[in-house]
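Undergrad: What follows is a predicted structure for the sequence shown.
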Amino acid sequence: MFAIVRTGGKQYRVAAGDKIVVDKIDGEAGSSITLGDVLLAGEGSDLKAAAGLTVAAEIVAQAKGEKVIVFKKRRRHNYRRRNGHRQLHTILKIVSVGSEEKKKAAPKKAAAKTAESEAPAPAAQA
């Protein structure tokens, strides 16, 4: 099964066992994350509804990309600036594709507490 997920403003086609390099995501190596922004899912040529699907992934490493040289120049003004930049990346290993999102039910205790807090407090006598 494969899925198209969006992270960092880019889209990736993933399947279980794939390794992808995405823009930096918070987390340490070895921790697991879920990618909830699934745009499309399918198996072979059959497409499935992507609503409520998630992709489970494990962070393999936090790394830096290749150095990009930024060179600015204005002719005839003796203006030259040289800068370097290394983009931060996260390497992900896709664990599973297409697990259902579990919606959290409202806890019953919270409903009881809100009913108690809405009751008028007894007036203090002076």
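TA: Yep, that arrived.

Undergrad: going forward, measure contacts and count neighbours with C-alpha atoms only.
TA: Noted.

Undergrad: for this protein, what spans make up the helices?
TA: Secondary structure of the chain by DSSP state H: the helices cover 108-118.

Undergrad: which residues of it fall in strands?
TA: Secondary structure of the chain (DSSP state E): strands at 2-7, 10-15, 19-23, 32-35, 38-43, 46-48, 53-74, 79-100.

Undergrad: CSV for the ones you listed, including mean neighbour count?
TA: Listed next are those as CSV, based on neighbours: other CA atoms under 10 Å:
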stretch, mean neighbour count
strand 2-7, 19
strand 10-15, 16
strand 19-23, 17
strand 32-35, 16
strand 38-43, 18
strand 46-48, 12
strand 53-74, 16
strand 79-100, 16
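
Undergrad: dropping in the other structure now:
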Amino acid sequence: MFAVVKTGGKQYRVNEGDVIKVEKLDGEVGKNVTLDQILMVGDDKAVTVGEPLVAGAKVTAEVLEQKKDKKIVVFKKKRRHNYRRKKGHRQEVTVLRVTKIAKAAAKKAPAKKTEKAAAE
């Protein structure tokens, strides 16, 4: 079973047991986090696409680590103007292990009235 999850402005395709790095989420190491913005859920038999979200679907993940990502360098330069600026940035990330993907419960169709019940 797989799901497409939206978190931190990005989308991730995850399976049960996957380890992913997402933008910082609140949660302590070892605790579970529930992601409820699910865009698509599927398995071998069928795929459910949300409009825009799949109602009732949830992904549960365990927080493995809260850390800072690799440093990126932001360098600005204007030639022939002696203008140079160098700045670094480290994004805070949360490392998650997906433990469970739950589909939405199937809706039951309303029971049809029989001719006897309709006559009464």
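TA: Looks like it came in fine. None of these values were measured; they are calculated from a predicted model.

Undergrad: Mind checking the TM-score on these two?
TA: After superposition, the two chains reach a TM-score (TM-score structural alignment, normalised by the length of structure 2) of 0.77; 101 aligned residues with a CA RMSD of 1.7 Å.

Undergrad: circling back to that earlier point, okay if I get the strands of structure 1 as a markdown table plus distance to residue 110 of structure 1?
TA: Output for the strands of structure 1, formatted as a markdown table (distance: least, CA to CA, whole Å):
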| stretch | distance to residue 110 of structure 1 |
| --- | --- |
| strand 2-7 | 34 |
| strand 10-15 | 39 |
| strand 19-23 | 38 |
| strand 32-35 | 27 |
| strand 38-43 | 31 |
| strand 46-48 | 36 |
| strand 53-74 | 28 |
| strand 79-100 | 26 |
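
Undergrad: mind checking which of those is nearest residue 108 of structure 1?
TA: strand 79-100 (23.6 Å; CA to CA).

Undergrad: most centrally placed residue in structure 2?
TA: The centroid of structure 2 falls nearest to residue 5 when counting by CA atoms, centre = their mean (2.7 Å).

Undergrad: For that one, list the residues it contacts.
TA: Residue 5 of structure 2 sits next to 11-14, 35-40, 59 when contact means CA atoms under 8 Å, 6 or more residues apart in numbering.

Undergrad: Out of the strands of structure 1, which is closest to residue 115 of structure 1?
TA: Taking CA to CA as the criterion, strand 79-100 is the member of these that comes nearest to residue 115 of structure 1, at 32.8 Å.

Undergrad: For residue 38 of structure 1, which non-adjacent residue is spatially closest?
TA: Leaving aside its sequence neighbours, residue 38 of structure 1 sits nearest to residue 5 (CA to CA, 6 or more residues apart in numbering; 4.5 Å).

Undergrad: how close does the one you found get to residue 45 of structure 1?
TA: Separation of residue 5 of structure 1 from residue 45 of structure 1 (CA to CA, to the nearest Å) stands at 18 Å.
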